[in-house]
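Asker: The sequence isn't on hand, but the structure is:
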């Protein structure tokens, strides 16, 4: 039973048809799953003396009888978070992230406790996840590994045995001379914020740079292969950056909660800190730095435009959320109150107005960089009115804004590969023309 965006209840349906469901007594914000003899619980708040972000295993029948003795399968620390887990018939595959890079282990329950062994084949600065198991049938599993310069690769293995590479996506851009690095920026409150830089291995100095971010809804910005980024940006000599700001899940539940509600500004401070750090490291200049984000990331782009316009040379916002005083009255917006706050509650309205790009447009102060807004008439999640109103207000105040609206495509902003290609060409042409020095 889903209570709101972040809370739910789990019930056991008894075999007797007329017996009422039995609520499993775990916190409403926790994740819970039952497999054979085991109840596994992922905490999002401290519980039974364990910190948020812990993975616990209970004997299910004993738990129903009131026993709360747990096996601790994972405990987070400042740099490591739970990424997920999957059961096979007799084993649990545990995925974690250490500074946003994947690690995988094989855990096996037994009479003497749980045995652990690393799952091989996960290179540094990459993302790995289990794609399929059949926990009712056996211990076979499939897992997927990708990175900024590594095409997605599918592996098949048997828990406790060997694994093999089954298939790899084709390499769609030349990676020679490119490298992936990770750095950390210091945010306004002293928090260390991770980010990845993909670009020339020899680091020739300031270059046109595209910085991407999201910062919300527990979505982590992790390494991943993108042919479009490779061919449309990296192959032209650009540098690509992905920031793991607060609001995501890069470091577990606390990283998400740190930017909830009235603390949303932490995500914006983190993103601005990464922008400044890129310039301080001579990776780019403010005039050569473009930023891009969509949906909640579009809200981030709007916030950057109105809060720190001097940091950027161009901004791209896809299907953006921009009016934070009316978002809950449009389409799916009411479901996001648990993330942002309630505009009808005076206690929340003040901070929502402060982070609402539509209400923060001004005519004084530093000039705004050019903005490209993309939306869809058929977006059924973030209403296109957000982008339309923002474009109108910016033009009213004399700020440079470009606006493109597809008639279809929903929240993806495109209905087919042709429209997607058009959007990507539009975005990368807009950015490249504005971030490269004129000759």
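Answerer: Thanks, I have the structure now. Remember, predicted model here, so these are calculated numbers, not experimental data. Residues are numbered from 1 along each chain as shown.
Asker: C-alpha from now on. contacts and neighbour counts both.
Answerer: Will do.
Asker: where exactly do the strands run in the stretch 251-400 of the chain?
Answerer: Read by DSSP state E, counting those that start in this stretch, the stretch 251-400 of the chain holds these strands, from start to end of the chain: 289-294, 314-318, 371-376.
Asker: now the first one and strand 371-376, what's the angle there?
Answerer: Between the axes of strand 289-294 and strand 371-376, defined by axes from the mean of the first three to the mean of the last three C-alpha atoms, to 10 degrees, the angle is 20 degrees.
Asker: what does strand 289-294 contact?
Answerer: In this structure, residues lying in contact with strand 289-294 by C-alpha atoms under 8 Å, 6 or more residues apart in numbering are 208-214, 275, 298, 300-301, 311-320, 431, 435.
Asker: Included below, for side-by-side comparison, is a second structure:
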């Protein structure tokens, strides 16, 4: 999901409290920072502490997770800007983190030497604000300045400040954006102008809480004096702008998002004239040098030809602007494949294709002359005597090192039982691999001896084949003594987001090493099989996500892996809505539920914080005909006190300005009043991620695992 906050960056408690239906006796809990709601939060936090955080096992869990999060052996993820590699790093010494850089020569060593640019802990202490890092944009090509974003307590609303990379200090009287949802980016190569999309006063934000306008702000002037380039409607999702820094292809674009899957992209020309790219509003256009790519979400008929949803098309950008509509199909979906991603290098386009949720990589080389075809070949993960080792059922991701200058890729591999690795891979003019350089690898954070990974498929209620991954002990001749096993089933099922295999030291230490089975369900609503997989569970079809998840739960029982008393469900955000529907719609299938930063009141969701931005996903509850189907997946309204429900842990964050904490608060209060087994914990900091520091993250994860161990064993 994308992010919302009130125009001044604070939570919109007044809107929540005044417009709620009078029939809701728990409406008062929507007042985020109210005295009485926070007293209620502290009372239930104390109960959760006493029930979960007082045990020796909890402390073992918390300590083990924190050791993983704070490990100095983590892979420093970097981006290349000129001669430097930039990284943001947190550990036990740097709780809120440091932004730093090094050179390629140093990064290749076992102990790189880092130049610290910003110490966020020191900044937070000096300014008396719990700053959380939100990223930086380095000015290209000079590489002398950066625009640094910082969030108060982890909220989506943040500030942006100009930073001098030479003096390593914030620029006095430089560009500075006040706290708001939105952002700021360089508008040219000089650094004397920025594009800013933020709260600039009454009427400048959408009903979703995001910027409605984009402006060009020139150095030396006030933000209020900046020139407006584009203004969308108040009912839009958001507006933004970006400057393409590619040498010889510098250009500017404005993006107007009306809804999650409905947007327009404009080329910003001389005198700020906007020209809309004539592609479907549901598609995702992209530009690299002379090429335009269009990733389709729906079928598109143009110039007498129909291209399927999920396809990737390409055309020369100037030809397209001149009216040509002859596209090259670079990728077309099949029944088992989807496009997971694409990355441009200087001369090549690398496609990452999922085939039954397993990665396959291809290198495409565009033609140099008119009429010549694109060349295609598999990406070879071996160069010379070195190769990228791929564990079975792993995830592989690629990204360009510097798409403006070279044909080099970052290659990351990760599996449930295989620690993540990072390599550099270089391509020649034909797209062949010339070198593979292993750079970094995670240590093994848990003992995987005797564990293995399986992929299974189950038939959902409507006959659809649904995959899921299972991590468990190797089968033995007589498995009766370990079955049924405590089993944790997770999923997401929304916003075209795929759940892929990945290494988690926290899950390994806290669950797998201790005898638990871990399962990831690839249910509809996600992106595992492309846009059609997502669209199969939109709005009135939402129930299919929940039927898929329930089918996986039944299959785990049917295969003898576990039984309902030992099966737990866990999900966050949209995944919190998923497990909320397990709690109310399929309570007989589970022995415990962990529901994190969830949506639950689907009648009110579009009036709370960023909720209005998700109506393309769920529907509009204020439209009576749509509320009729939305109410069928609104856990807050489906809760029946007469039904036997599994124990549930709700967690959220006071500083979550994306999904309102009132969802979790009200559901917990409603169930507690009915005498249900409910545990509630709300982190005061953290934003939508639930935690602002590694210590907070370790605590939040540990209480979830402790809750599951208590209820499932």
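Answerer: Arrived safely. Computed from a predicted model, the values in this text were never measured in an experiment.
Asker: For the two chains, what TM-score is obtained?
Answerer: Laid over one another, the chains give 0.96 as their TM-score (TM-score structural alignment, normalised by the length of the first structure), with 433 aligned residues with a C-alpha RMSD of 1.3 Å.
Asker: ok, back up a step: pull out the buried residues from the contacts of strand 289-294 of the first structure.
Answerer: When neighbours are counted using 16 or more other C-alpha atoms under 10 Å, the contacts of strand 289-294 of the first structure contain these buried positions: 208-214, 275, 298, 300-301, 311-320, 431, 435.
Asker: from those residues, which ones fall inside helices?
Answerer: Within those, residues falling in helices by DSSP state H are 275, 298, 300-301, 431, 435.
Asker: closest to residue 63 of the first structure among those residues?
Answerer: Residue 63 of the first structure lies nearest to residue 300 out of these, by C-alpha to C-alpha, at 42.8 Å.
Asker: before we move on, the earlier item: looking at the strands of the stretch 251-400 of the first structure, which is buried most?
Answerer: Neighbour counts (mean count of other C-alpha atoms under 10 Å) averaged over each of these peak at strand 314-318, with a mean of 27.
Asker: Superpose on the second structure and give me the mean offset of it.
Answerer: Compared with the second structure after the fit, strand 314-318 of the first structure shows a mean deviation of 0.4 Å (mean C-alpha distance after the TM-score superposition for the first structure).
Asker: and the angle from that strand to strand 289-294?
Answerer: Taking the same axes, to 10 degrees, strand 314-318 of the first structure and strand 289-294 form an angle of 10 degrees between their directions.
Asker: How far off centre is stretch 391-407 of the second structure?
Answerer: Average the C-alpha atoms of stretch 391-407 of the second structure, do the same for its chain, and the two points are 19 Å apart (C-alpha atoms, centre = their mean, to the nearest Å).
Asker: Only the buried residues of it, if you could.
Answerer: Of all the residues in stretch 391-407 of the second structure, those buried under the rule 16+ other C-alpha under 10 Å are 393-404, 406-407.
Asker: Return the subset of the residues you listed lying in strands.
Answerer: Among these, the residues falling in strands (DSSP state E) are 395-400.
Asker: Which pair of the buried residues of stretch 391-407 of the second structure spans the longest distance?
Answerer: Largest separation among those by C-alpha to C-alpha: 393 and 404, giving 32.7 Å.
Asker: How about the secondary structure of the alignment partner in the second structure of residue 69 of the first structure?
Answerer: Alignment note: residue 69 of the first structure maps to residue 326 in the second structure; criterion TM-score structural alignment. Three-state secondary structure (criterion: DSSP: H, G, I helix; E, B strand; the rest coil) places residue 326 of the second structure in coil.
Asker: ok now do the closest residue to residue 326 of the second structure other than its chain neighbours, which residues does it touch?
Answerer: Leaving out its chain neighbours, the residue that sits closest to residue 326 of the second structure by C-alpha to C-alpha, 6 or more residues apart in numbering is residue 315, at 6.8 Å. Residues counted as contacts of residue 315 of the second structure (C-alpha under 8 Å, 6+ apart) are 291-293, 325-328.
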